[in-house]
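1. When you get a sec, could you give me coordinates for this:
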Amino acid sequence: MSPLIMGLIIVVAAAVIAGGTALLQQRFSPPQSREGYNEVAGSVFEIVSVLYAIVLAFVLIAVWEDMQDARSITYSESSALVDIFWEAQDLPDEQREEVEALAFEYADRVIEVEWPEMAAHESTGLAGWQIIDTMQSQFDQAIDITDETSLGRAQDAGAAIQELTQARTDRLNMTYGGLSSVMWLVLIAGALLMFGVLLLFGIPGRLAHVIVVVIAASMVALLLFSVYELEYPFARGIAVEPDAYRLALERMTHIR
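-> Prediction:
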């Protein structure tokens, strides 16, 4: 289901539940019976809402930045793979062809195998790491360090492989991160507490009370849904796509 449609459904559902709760409350507890709580409820609501807004804003910014970092990491990884492909062009034919084949295999594996595994929060296994290790061994076999030129070639190849390794590590670390259960407890319990305090107000007029409660519930539901969608950069509705690796495949095909 599209994140837009799912978000709309969740917000509407939250608005209906909140509005229905407010109407039931008005039926069994008229606003006049709660007007004496307004001053105390106002002070409590101000404290709860401010603290909750700070926590929610911090979490939303954090998961948004993680999403941007994840997208950047994919391009760093794919760029390092292309650099390795370029470095292989100076190798003897046997090693060059082997490294080229490994580079294509790596990109294909990330797109076709690892991306679905990351979306399902499954382990990607050791195959990707083994491809990197094999590429490193091909460079080690092909480059005989006898002078500064060969030393520079070995260092450049090693740097590219190191960058690929680091970017891959960062990508996999972000795949299985997400918010802790404690943080989700804070976010959900905080929303319920804020909603509960809001119901204590004795607002004259049934429509005005319902509107205030519905607006507050809808906004909180929308923000919580945003956090949920952004929590895992490589999963859910707005996940990062493997576009960087498709671009790397195109570049390597052109280089070859």
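2. drop to CA atoms for contacts and neighbour counts, all remaining ones
-> OK.
3. Give me the next element, helix or strand, following the helix or strand hosting residue 58.
-> Assigned by DSSP states H and E, residue 58 belongs to helix 38-87. Counting by DSSP H and E, the next helix or strand C-terminal to helix 38-87 is helix 93-109.
4. helices or strands next to the helix holding residue 58 in the packing?
-> helix 93-109, helix 148-175, helix 181-199, helix 206-230, helix 243-255 (3 or more CA pairs under 8 Å, 6 or more residues apart in numbering; DSSP states H and E).
5. To compare with the earlier structure, here is another sequence to fold:
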Amino acid sequence: MLWLYDLNLWFLGSSVVAVSVALAWTVCITARRLNWLIRSEDQGPAGLMHQFIGVLYAVALALLVVRVQGSYAQVEQAVVNEASAVSNLYRHLDGLEEPGRSRLQKLTRQYLDSVIQVEWPDQRN
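-> Reported below is the predicted structural model:
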């Protein structure tokens, strides 16, 4: 199911709507051709079935929200770990001799600037 994440959002949304409309249209045409009638005694079970489908939809939506929130927490933890690692690296560079220290500190600052100025805006898009 991870291949769904690779699909374009507009394509996925349009496909879901198109399949839903096609299915509803097919059911309506079939019901008309077979002369299905809804009797008053059939409305009780139909209502229960609608409630059951609604509950299933709510549970599926809740599970989706929990999964997205878990993914967000993992990304947040990865960002914290990277920031901590870069901070530790920068602090440990103070123990080096001068020609190498300033060069490595400059490279570390360039890396941070690249992450902040280039990578973060790219992730927002």
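6. who wins for proximity to residue 55 of the first structure among the helices and strands packed on helix 38-87 of the first structure?
-> helix 181-199 (7.9 Å; CA to CA).
7. what span of the second structure lines up against the closest one?
-> Aligned by TM-score structural alignment, helix 181-199 of the first structure falls on no residue of the second structure.
8. what about the helix holding residue 58 of the first structure, distance to the chain center?
-> Distance of helix 38-87 of the first structure from its chain centroid, counting by CA atoms, centre = their mean, to the nearest Å, is 8 Å.
9. related to what we said a few turns ago, any idea which of the helices and strands packed on helix 38-87 of the first structure gets closest to residue 34 of the first structure?
-> Closest approach to residue 34 of the first structure among these is made by helix 181-199 (9.4 Å; CA to CA).
10. Contacts for that closest one, please.
-> The contact list for helix 181-199 of the first structure (CA atoms under 8 Å, 6 or more residues apart in numbering) reads 22, 25, 41, 44-45, 48-49, 52, 55-56, 213, 216-217, 220, 224.
11. farthest pair in those residues?
-> 25 and 55 (28.7 Å).
12. per the alignment, residue 13 of the first structure corresponds to what in the second structure?
-> When the second structure is aligned by TM-score structural alignment, no residue sits opposite residue 13 of the first structure.
13. now residue 13 of the first structure: how far from residue 78 of the first structure?
-> Separation of residue 13 of the first structure from residue 78 of the first structure (CA to CA, to the nearest Å): 42 Å.
14. The two: which is more packed in?
-> Neighbour count, other CA atoms under 10 Å: between residue 13 of the first structure and residue 78, residue 78 has more, with 26 against 15.
15. number of nearby residues for the equivalent of residue 92 of the first structure over in the second structure?
-> Residue correspondence, TM-score structural alignment: residue 92 of the first structure in this structure matches residue 97 in the second structure. Residue 97 of the second structure has 9 neighbours, counted by other CA under 10 Å.
16. same question, residue 224 of the first structure
-> Residue 224 of the first structure has 22 neighbours, counted by other CA under 10 Å.
17. possible to save the helices and strands packed on helix 38-87 of the first structure as CSV with distance to residue 63 of the first structure?
-> Output for those, formatted as CSV (distance: least, CA to CA, whole Å):
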stretch, distance to residue 63 of the first structure
helix 93-109, 26
helix 148-175, 11
helix 181-199, 12
helix 206-230, 6
helix 243-255, 21
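18. Residue 60 of the first structure: which of the ones you listed is closest?
-> Taking those one by one with CA to CA, helix 206-230 is closest: 5.6 Å.
19. What is the closest one packed up against?
-> Packing contacts for helix 206-230 of the first structure, counted by 3+ CA pairs under 8 Å, 6+ apart, involve helix 3-28, helix 38-87, helix 181-199.
20. Check whether residue 22 of the first structure really touches residue 211, as I assumed.
-> No. The pair residue 22 of the first structure / residue 211 is not scored as a contact, 9.4 Å apart, by CA atoms under 8 Å.
21. more neighbours, these two?
-> Neighbour totals were compared for residue 22 of the first structure and residue 211, and residue 22 leads with 22 against 15 (other CA under 10 Å).
22. quick one, what contacts the closest residue to the more buried one other than its chain neighbours?
-> Distances taken as CA to CA, 6 or more residues apart in numbering place residue 210 nearest to residue 22 of the first structure, at 5.8 Å, with adjacent residues excluded. With contact taken as CA under 8 Å, 6+ apart, residue 210 of the first structure is in contact with 18, 19, 22, 23.
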